[in-house]
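> sequence? don't have it. structure:
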């Protein structure tokens, strides 16, 4: 099946083809016709499945062929797309601009972390498509700088992560401002009880689709465990980067403080590295991600939440400096490599404190990850596990858990990126918007 067979208009097909795509991914094959019908949709799809084009393409089609509601005026929005993080918001709006290149539609993106006044100007003339994070959207609602009474289509992207991050109250406030008659599209990597409850209250007789086997790891990803003492992780990481001449490495840490500390340590080893997390300014995050994508930065250190929206072709190396609190996040992390048919390597530096975490991960993925002890970095066989302080993103509680215990949090999963369309940098920007996380203060 080709994109031409999905009922998309010539201007949209031209933009898709210009970006080198002719065959839709599984989620696109199912989601595009479903959205074009005009009904509600509940879709299970992970990052890397091509889901963004799965809803942006048919939305562009509908908006370009259906006249706006009567009374559409300044500050009004026809389609509202909510995302959990600033990076994802920016990438989704970039996708809208890329595939809407030949359409007379106006789009924009708003999120926190930057000045609000350029966004007020952006919204003042009205938009066909607005991508937003919840917190900044509420700021505009409270200031009366946006009108949501004419919204025709609502998209909740990565709804499970939005619930993880505590956005449910913000989402309910937004829903209360929307017209009752509208099309609702909910995309989630998992279908937890919270997601099902949200869907039940939001969707009207939705079509349900789900693609990619959940909790599966990609066959083209070579996984490896390096046992090491907790205080030798940094020297081992530096050794691996230099010994194997790794040039582009995405490293995950458990905390913001850990990310900052690791960047400082790597700098002393003459390894260029930058960190992205919630405490970093939007400018710093954008610069770090841009330098990393361009190959000018050797190592990007990220926390799980900050890494949402990072989408890089042929990323060769992912390192779990700290194992994730939630086993499903391991699958999501390593799924960032080995995409589009490329091979990738995912390594984890595991100390005695994380042995239970590793057992939980291997139980989830139903395989034992190969171990390799690096000469000179042999772990102390007599070392005893120490408790790891884990923070529940969903509830904001701090708790001391015995080694490897996982606090309550919604599961995550990932899938390889098939060969469907994904955002490509357009030549020019029709509509601007600030950047940042709607997650106020996070």
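That came through, no problem. Because the structure is predicted, anything quoted here is derived from the model rather than measured.
> hey, let's count contacts and neighbours off CA atoms from now on
Will do.
> can you give me the strands in the stretch 201-350 of the chain?
Ranges of strands within the stretch 201-350 of the chain are 207-210, 221-227, 249-252, 273-276, 299-302, 317-320, 344-350, based on DSSP state E, counting those that start in this stretch.
> Second structure follows, compare the two:
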């Protein structure tokens, strides 16, 4: 699915594309249609699943359809309540980014900062307000903020908000808004007190749950690294050095890829065996036995070669190349964390493999954990990469054609 399929208009799609996003995340895919249909929604999703855009994009879409041209007459029509100033600032930045090509104005108010500049911006008129509860009520008491025109109220990180003791403030803010408003409640978890709050203020809500991968029945933590194709081997060495101990199965798409990686890892002092279609049965059995007997702790294989082999004690699976079929991904990672044990899968995704991530997440109904803290990040706007060894020309070093030598004007 693409953002276009979610019925978003062109100015918003353009801003989303410029922000470097190709396809909606699971939580966006499930939530946006409900918001556009004016339903109340409860969303259970962890930070990092793309939930800010899950409410920002449809809110911008709804307000865009009837936006007012002049700044002065603007009324606050969408209100986002956030428990912390850091989160409020982050949400504001997202709204600003996605509303680049609209006339919609956004601002953020929070405590612990001077109130005067915030009042000045509010007096100029805004469409969307992001606020922490205390500062919002303060400004309302001073008649600076009018909540009579609110169409959508978002409660973000509801569980954290209630843990911080904001329950009464949240209820008060909800009462100050119009009765006809739409309410969107986002929470990492839905404990009893969040459920109670939802029952009190939401009107027959739709529910969206995006499970965290730590709660998968397979006990597999699924990590995803976006990386340029040319840096995959370096990233593999980095992950092996810093993240994994024990027995590891690495999947590559081709037998050439298997051999190349095996050679590199051996040069770096790792004990490695490999399986691919060109190996004789004897050599395959020998490789597998060496791996099972811990003479080698890394086995590199293609999917075809690995099919049907049973390895009981696997600590990790590395998807060096992502499979084009999402079912293959499920089979691969199912080889670790067997019989109640835990395990980890590491998937390396280059620009041209992003489409595979989308279909994998769709199939397993989970958001993979994106690991951004690594030395070889992929530019989020990268589409496909032209793979050329850096610094190498197709000509031999120092070789010039006779014609170019003749043409060259000397400066001396």
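Everything's here; your move. Here the structure is a predicted model, which is why all the values come from computation and not from measurement.
> Any chance you could compute the TM-score here?
The TM-score (TM-score structural alignment, normalised by the length of structure 2) is 0.53; 237 aligned residues with a CA RMSD of 3.2 Å.
> follow-up on the earlier one: can you add distance to residue 258 of structure 1 and mean neighbour count and give the strands of the stretch 201-350 of structure 1 back as TSV?
Shown next, in TSV, are the strands of the stretch 201-350 of structure 1 (distance: least, CA to CA, whole Å; neighbours: other CA atoms under 10 Å):
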stretch	distance to residue 258 of structure 1	mean neighbour count
strand 207-210	36	16
strand 221-227	19	20
strand 249-252	10	24
strand 273-276	10	25
strand 299-302	9	25
strand 317-320	12	23
strand 344-350	14	22
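> how about these, which one is nearest residue 110 of structure 1?
Proximity to residue 110 of structure 1 (CA to CA) singles out strand 273-276 among those, at 19.4 Å.
> so what does that closest one touch, helix or strand wise?
For strand 273-276 of structure 1, the elements it packs on are helix 256-268, helix 282-293, strand 299-302, judged by 3 or more CA pairs under 8 Å, 6 or more residues apart in numbering; DSSP states H and E.
> to the chain's geometric centre, what's the distance from that strand?
From the chain centre to the centre of strand 273-276 of structure 1 is a distance of 17 Å (CA atoms, centre = their mean, to the nearest Å).
> what range in structure 2 does it sit on?
Here strand 273-276 of structure 1 fails to align to any part of structure 2, judged by TM-score structural alignment.
> circling back to that earlier point, which one of the helices and strands packed on strand 273-276 of structure 1 has the most crowded surroundings?
Comparing those by mean neighbour count (mean count of other CA atoms under 10 Å), strand 299-302 comes out on top with a mean of 25.
> before we move on, the earlier item: closest one to residue 13 of structure 1 among the helices and strands packed on strand 273-276 of structure 1?
helix 282-293 (27.0 Å).
> where exactly do the helices run in structure 1?
10-18, 26-37, 51-65, 86-99, 117-124, 134-143, 159-164, 168-176, 193-202, 233-243, 256-268, 282-293, 327-334, 355-365 (DSSP state H).
> buried stuff in the second one?
Neighbour counts using 16 or more other CA atoms under 10 Å place 26-36 of helix 26-37 of structure 1 among the buried residues.
> what's the counterpart of residue 159 of structure 2 in structure 1?
Under TM-score structural alignment, residue 159 of structure 2 pairs with residue 160 in structure 1.
> now do the same end-to-end measure for stretch 209-219 of structure 1.
24 Å (CA to CA, to the nearest Å).
> ok, residues contacting it?
If you take CA atoms under 8 Å, 6 or more residues apart in numbering as the criterion, stretch 209-219 of structure 1 is touched by 26-27, 30-31, 41-46, 49, 328, 331, 334-335, 338, 364-365, 412-416.
> what separates the closest residue in space to residue 85 of structure 2 that isn't next to it in sequence from residue 81 of structure 2, distance-wise?
Leaving aside its sequence neighbours, residue 85 of structure 2 sits nearest to residue 110 (CA to CA, 6 or more residues apart in numbering; 5.8 Å). Relative to residue 81 of structure 2, residue 110 of structure 2 is positioned 10 Å away (CA to CA).
> Tabulate the strands of the stretch 201-350 of structure 1 in a markdown table, adding columns for distance to residue 357 of structure 1.
Compiled in a markdown table, the strands of the stretch 201-350 of structure 1 are given as follows (distance: least, CA to CA, whole Å):
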| stretch | distance to residue 357 of structure 1 |
| --- | --- |
| strand 207-210 | 28 |
| strand 221-227 | 13 |
| strand 249-252 | 15 |
| strand 273-276 | 24 |
| strand 299-302 | 19 |
| strand 317-320 | 12 |
| strand 344-350 | 9 |
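> What is the burial count for residue 197 of structure 2?
16 (other CA atoms under 10 Å).
> From residue 292 of structure 2, how far out is it?
Distance from residue 197 of structure 2 to residue 292 of structure 2, by CA to CA: 53 Å.
> quick one: contacts for residue 184 of structure 2?
35, 40-43, 55, 152-155.
> count of residues packed around the residue nearest to residue 301 of structure 2 when sequence neighbours are not counted?
Among residues not flanking residue 301 of structure 2 along the chain, residue 275 sits closest, at 4.7 Å (CA to CA, 6+ apart). Neighbours of residue 275 of structure 2 under the rule other CA under 10 Å: 26.
> What of residue 164 of structure 2?
Neighbours around residue 164 of structure 2, by other CA under 10 Å: 11.
> ok, now residue 178 of structure 2?
Counted with other CA under 10 Å, residue 178 of structure 2 comes out at 15.
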